[in-house]
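Trainee: next comes the sequence, and after it the predicted model I'd like to discuss.
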Amino acid sequence: MEESEIPVEELYDKIKKKFSLPDFGPLDNEFEISTIEDEKFLLRQVAKKISERLQNFQNIFADVLNPDINSLAVLHESKFFDDVVKEKLFIAYQKLMLLQRKFLEADVLLDDKNTAKLINDAWIQYPSIKQETKLLVEQLKHTWEKALDPKEELRYFG
C-alpha cells in the first residue's frame, strides 16, 4: 500500500504519537483534517486547516471592529456594538491574530517540532475562541431579528 493510499487518520496517528498531538476525531470534527488530500507534509497541512478555520473566525471579528463601508451587512451589524463591547471583541481578535502570526511563522520556519507545539497550543485555546466567536455570531444574528427601517438602513448608500 502506497503512502497516498493510507487513510489520513492512520498517518495522523503516527505523527500524533511522535509529537503528542490531540486525538484525530475531535480535531477532524472541528478542522476537517480528514479532507487533506496531500499527506506528504501532513503536520503542515493540519496546521493549515486550523489556521483556515481561525481565519474565518478572525474575519468575523474584523468586520465588527473595522467595518467595510462597501458592505451593507457589515455596516448594519457594526452599528449595534458600542466601544465597550468592541474593546472586549478586540481582546478576542488579538488572541486570534497572535495565533495566526504564529501559524505564519511556522509556515516560514518549517520546523515540525514548532508546528506540533503550535497545533497543541491552538487546540488548548480553541474552545474559548470558539465560544467567543459563537457569542459574537449570535449577537450579529440578533441585529437582523429587530424591526428594520429600509430607508434608514439604505440612506448611507443613496
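Mentor: Everything's here; your move. Owing to the predicted nature of the structure, the values given are computational and were not obtained by experimental measurement. Numbering: from 1, shown residues only.

Trainee: from here on, just use CA atoms for contacts and neighbour counts.
Mentor: Noted.

Trainee: how near is the spatially most central residue of the chain to residue 104?
Mentor: With distances taken as CA atoms, centre = their mean, the residue of the chain nearest its centroid is residue 54 (1.3 Å). With distances taken as CA to CA, to the nearest Å, residue 54 is found 12 Å from residue 104.

Trainee: same question, residue 76
Mentor: For residue 76 relative to residue 104 (CA to CA), the value is 32 Å.

Trainee: residue 92 is in contact with residue 130, isn't it?
Mentor: No. With contacts counted by CA atoms under 8 Å, residue 92 stays clear of residue 130, the gap being 10.0 Å.

Trainee: of those two, who's got more company?
Mentor: residue 92 (18 against 14; other CA atoms under 10 Å).

Trainee: ok so, going back, which of residue 76 and residue 104 has more neighbours?
Mentor: Neighbours per residue (other CA under 10 Å) separate residue 76 from residue 104, with residue 76 holding more: 18 against 14.

Trainee: residue contacts, the more buried one?
Mentor: Contact partners of residue 76, counting by CA atoms under 8 Å, 6 or more residues apart in numbering, are 143, 153.

Trainee: show me what counts as buried in the helix or strand where it lies.
Mentor: Taking DSSP states H and E as the definition, residue 76 sits inside helix 72-78. Across helix 72-78, burial judged by 16 or more other CA atoms under 10 Å covers 73, 74, 75, 76, 77, 78.

Trainee: also this one, for the comparison:
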Amino acid sequence: MEQKIKKKYEELKKKYSLPDFEELNKDFEISIIEHEDFLLREIMKKIISKTTSVCESFENLLTPDNTVVSIYEYRAFNDAGREEIFKLYKKLKVLEKLSLELSLNHDEKKDAEFINEFFSSWESLKNKIIKIIRKMRDFWEKESTRKENEEYFG
C-alpha cells in the first residue's frame, strides 16, 4: 500500500512542487494512508489531526477546567507565556479552519497550496510546540506535593 501512495504522491509532487514524501511522512505518517484517491485531502487530514491534538492540549493552558491536570499545567506558565501559547494556538486554528473550508470544495491545486504553505512554516511551529510541551513535562517533573497544589487552588 505504501508504494502506491508514494507513487501517487510523487506524481502530485511533480505537478505542484510539494515537499518530499519522507519529510511529510516523518511528522504526519502519510505512508499509512489507505487510499490514493483524494491523496492531498487525506494528507491535509493527517496534518490537521496533529495540529488539533496540539490545540486540545493547549486549551487547558489557556482556560483550565477543574481537573488536576488542567490546573497543574496552567500553573507552569505565567501570563506572558500563556499569551505566546495563545498566539500559536490561533495560528493552528486558522490552519484548521482553512483546511476545513478546503475540504468542502474539492480543488486539488488549493489543497497542494495549503500543504506547501503549511510545510514551509511547520518547522518553526513545531519548535514552538516542542518548547511548550517540554515546559509542561518539566513542570510535572518538578518536586511538589499534593498539599501545595491544594493550597494554591483551595
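Mentor: Yep, it's here. Keep in mind the model is a prediction, meaning the values are calculated, not measured.

Trainee: what helix or strand does whatever residue of the second structure lines up with the residue nearest to the centre of the first structure sit in?
Mentor: Under the alignment by TM-score structural alignment, residue 54 of the first structure pairs with residue 51 in the second structure. Assigned by DSSP H and E, residue 51 of the second structure belongs to helix 39-62.

Trainee: from the contact counts, what lies against that helix?
Mentor: Packing contacts for helix 39-62 of the second structure, counted by 3 or more CA pairs under 8 Å, 6 or more residues apart in numbering; DSSP states H and E, involve helix 2-16, helix 21-28, helix 68-74, helix 79-104, helix 108-141.

Trainee: with the first structure superposed, average distance for the first one?
Mentor: Read that as helix 2-16 of the second structure. When the first structure is overlaid, helix 2-16 of the second structure sits 1.8 Å from its aligned residues on average, using mean CA distance after the TM-score superposition for the first structure.

Trainee: okay, angle between that helix and helix 39-62 too, please.
Mentor: Relative orientation of helix 2-16 of the second structure versus helix 39-62 (axes from the mean of the first three to the mean of the last three CA atoms, to 10 degrees): 90 degrees.

Trainee: same deal with the second one?
Mentor: Counting by the same axes, to 10 degrees, helix 21-28 of the second structure lies at 30 degrees to helix 39-62.

Trainee: and the angle for helix 21-28 of the second structure with helix 108-141?
Mentor: Using the same axes, to 10 degrees: helix 21-28 of the second structure against helix 108-141 is 40 degrees.

Trainee: quick one: average offset of helix 21-28 of the second structure versus the first structure, please.
Mentor: For helix 21-28 of the second structure, the mean distance to aligned residues of the first structure following superposition is 0.5 Å (mean CA distance after the TM-score superposition for the first structure).

Trainee: quick check: that helix aligns to which part of the first structure?
Mentor: Against the first structure, helix 21-28 of the second structure falls on residues 24-31 (TM-score structural alignment).

Trainee: same question, the fourth one
Mentor: Using TM-score structural alignment, the residues of the first structure aligned to helix 79-104 of the second structure are 83-108.

Trainee: check the mean deviation of the matching stretch from the second structure.
Mentor: Looks like 0.9 Å for stretch 83-108 of the first structure (mean CA distance after the TM-score superposition for the first structure).

Trainee: give me the buried positions along that stretch.
Mentor: Using 16+ other CA under 10 Å as the test for burial, stretch 83-108 of the first structure gives 86, 89, 90, 92, 93, 96, 99, 100, 102, 103, 106, 107.

Trainee: tabulate those (TSV), appending distance to residue 69 of the first structure.
Mentor: Listed next are the buried residues of stretch 83-108 of the first structure as TSV, based on distance: CA to CA, whole Å:
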residue	distance to residue 69 of the first structure
86	17
89	19
90	19
92	23
93	20
96	23
99	27
100	25
102	30
103	29
106	33
107	32
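
Trainee: before I go, just wanted to say thanks for your time.
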